[in-house]
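Colleague: With the input below, show me the fold.
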Amino acid sequence: MKTKAKDITPKPDWLRIKLTTGGNYAEIKDMMRSKTLHTVCEEARCPNIYECWANRTATFMILGDICTRACRFCAVKTGLPTELDLQEPERVADAAEQMGLRHCVVTSVARDDLADGGSSIFAETVKAVRGRMPLCSVEVLIPDFLGNEASLQTVMDVKPDILNHNIETVERLSDRVRAKAKYSRSLELLKRAKVMQPDIPTKSSIMLGLGEEWHEILQTMDDLRAVDVDILTLGQYLQPTPNHLAVERYVHPDEFAKLKEEGLKRGFSHVESAPLVRSSYHAHEQVKSATEAITATL
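Modeller: The predicted structure follows:
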């Protein structure tokens, strides 16, 4: 589906990114290619890739680089995947060890072609990273597995340090923005995760600039808190190509700051809210605050 780009104001100054492709960036890129690994940093065209890679942090994307869904905001390739590499978890662990990570984020394309949605590979990757680096925390950013509870259980059984699943947008826009994913199903997944492992922090993310209203953002926050989500990230949607949804507006940093206040008032243990924030941005800083908050309530 092609979405006609509309005439909007050019990107404001607060979305300007300083490109710093130093030695660490080049080293990490070469390492990823040598191990035939994918990162969501590259595939989703994340604006923070230069900063994060320069600081030797990355979000690994497992289960190949072809997604079975065609979400209208995402730059990841869509099609029929042919790749299922059972050695991938060990290669991710090897790369994480070489990078000396303290916090490892693992995400994936949606693999609706697999009976378990790829949950077993998620679980093996968590175990592989921990086997190499016992002190490294591991965050998983999972798809909805089409609502398959057994797939979610497979991931929760290995006890990731953070379970992340993105709601992405407000309920009114969800069907337009996401492919196959459902707003209610995402909330149900986050609810089930908390029931399965109450002491594991859960996390979700909202993109702004797609036409949502202020009251809808607050309602989405309330919906996430109603299923005990601990960590919230909010960032500006940026159109990756002319074929994707157009940006309706650029949200000012002051509005992001106010939304952070609203999130904290609602009881999220940690809120990242700024134009260039993405789901895994500063992820390592969120583990401690969320875990301490959960421990205090148990």
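Colleague: rest of the way, CA atoms for contacts and neighbours
Modeller: Fine.
Colleague: in the stretch 51-200 of the chain, which spans are strands?
Modeller: Secondary structure of the stretch 51-200 of the chain (DSSP state E, counting those that start in this stretch): strands at 59-62, 66-67, 77-78, 103-108, 137-141, 162-164.
Colleague: Would you mind giving the orientation angle of the fifth one with respect to strand 103-108?
Modeller: Strand 137-141 and strand 103-108 are oriented at 20 degrees to each other (axes from the mean of the first three to the mean of the last three C-alpha atoms, to 10 degrees).
Colleague: who are the neighbours in contact with Leu190?
Modeller: Contacts for Leu190 (C-alpha atoms under 8 Å, 6 or more residues apart in numbering) come out as His165, Thr202, Val227, Asp228, Val229.
Colleague: Run through the residues that contact the second one.
Modeller: If I follow you right, that is Thr202. Applying C-alpha under 8 Å, 6+ apart to Thr202 gives the contacts Ile162, Leu163, Asn164, His165, Leu190, Ala193, Lys194, Asp228, Val229, Asp230, Ile231.
Colleague: I have a second one here; can you model it like the first so I can compare?
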Amino acid sequence: MSSKSLDRKPDWLKIKLQTGDNFKEIKGMMRSKTLHTVCEEAKCPNIYECWANRTATFMILGDTCTRACRFCAVNTGMPTELDLQEPERVAEAAEQMGLRHCVITSVARDELQDGGASIFAGSVRAVKSRLPLCSVEVLIPDFMGNEQSLRTVLEAKPHILNHNIETVERLSDRVRSKAKYRRTLELLSRSRHMAPDIPTKSSIMVGVGEEREEVLQTMDDLRAAGVSILTIGQYLQPSLKHLPVSKYYTPEEFADFKEEGLKRGFRHVESGPLVRSSYHAREQVESASGAGK
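Modeller: Model (predicted):
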């Protein structure tokens, strides 16, 4: 597929705008509590659907990432923000939204000794305290391989531990900044050993130059690390300075990936052009109940 043909997105990537009352209410709430969401910062294509359905993914530790991954739209630089009251504001917003499933992620904060793990743990505990019936999912960075940081998060007992592998091993160094393919697998495997009752989850984005067999090998590597929930989605170029799209996969190809993932033993596979790590996260939890056992 030529680069020119990639200028126009296929029909299945068209997004329906839903900027009704729920969308406006959630946006206003986030601003009033000075909270960030990965929905906005990463230019997620599902923001209209998710916010219309009163679901959002909180992004803690500020809006500036210490890494500069070539696929990600989040601001990069040296962060100055560290708000110890942020966990309570996240919990207040989750309570006001009446969430049944709360997803908490963050920018990478490599300049912090614990990588922000204590704020993650505080946010999990705060949400669980205010909403005892709400499940909490964390989408964490790799903490540069710091085992104690991972332990700090797991001791807060999130219901799902999510860490994205993003792409196949051959392309990992080109696509991601500082993160390492084998370090990701090690983190996921270590999580399963530290907290075997907490299911692990990961995500692959396609369209950055990978081959089908490499995607299948990545699935095998994730399964070997004990991952039970998998999401696969289409990479979309946030700006001209980011990686170009090498291919737009068809819905049929995503259906094939889902079938291959289920054959490999994943409890739940969410695979589609607009799928992102937190897309239909609540449904994933319900579908994959018992995945940590």
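Colleague: that older thread, put together JSON lines for the contacts of Leu190 of structure 1, with secondary structure and distance to Thr39 of structure 1 on each row.
Modeller: Formatted as JSON lines, the contacts of Leu190 of structure 1 follow (DSSP: H, G, I helix; E, B strand; the rest coil; distance: C-alpha to C-alpha, whole Å):
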{"residue": "His165", "secondary structure": "coil", "distance to Thr39 of structure 1": "17"}
{"residue": "Thr202", "secondary structure": "strand", "distance to Thr39 of structure 1": "22"}
{"residue": "Val227", "secondary structure": "coil", "distance to Thr39 of structure 1": "29"}
{"residue": "Asp228", "secondary structure": "coil", "distance to Thr39 of structure 1": "29"}
{"residue": "Val229", "secondary structure": "coil", "distance to Thr39 of structure 1": "25"}
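Colleague: Can you add distance to Ala75 of structure 1 and give those back as JSON lines?
Modeller: Below are the contacts of Leu190 of structure 1 laid out as JSON lines (distance: C-alpha to C-alpha, whole Å):
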{"residue": "His165", "distance to Ala75 of structure 1": "18"}
{"residue": "Thr202", "distance to Ala75 of structure 1": "25"}
{"residue": "Val227", "distance to Ala75 of structure 1": "29"}
{"residue": "Asp228", "distance to Ala75 of structure 1": "30"}
{"residue": "Val229", "distance to Ala75 of structure 1": "27"}
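Colleague: conserved subset of those in structure 2?
Modeller: On the basis of both residues aligned by TM-score structural alignment, their matches' C-alpha atoms under 8 Å, what survives of the contacts of Leu190 of structure 1 in structure 2 is His165, Thr202, Val227, Asp228, Val229.
Colleague: which residue packs closest to the counterpart of Asn148 of structure 1 in structure 2, ignoring adjacent ones?
Modeller: Using TM-score structural alignment as the criterion, Asn148 of structure 1 maps onto Asn146 of structure 2. Take Asn146 of structure 2 and drop its neighbours on the chain: the residue closest to it by C-alpha to C-alpha, 6 or more residues apart in numbering is Asp114, 7.6 Å away.
Colleague: Any figure for the gap between the corresponding residue of structure 1 for Glu210 of structure 2 and Asp85 of structure 1?
Modeller: Counting by TM-score structural alignment, Glu210 of structure 2 corresponds to Glu212 in structure 1. Glu212 of structure 1 sits 39 Å away from Asp85 of structure 1, going by C-alpha to C-alpha, to the nearest Å.
Colleague: Comparing these two, which shows the higher neighbour count?
Modeller: Glu212 (17 against 11; other C-alpha atoms under 10 Å).
Colleague: Alright, calling it a day.
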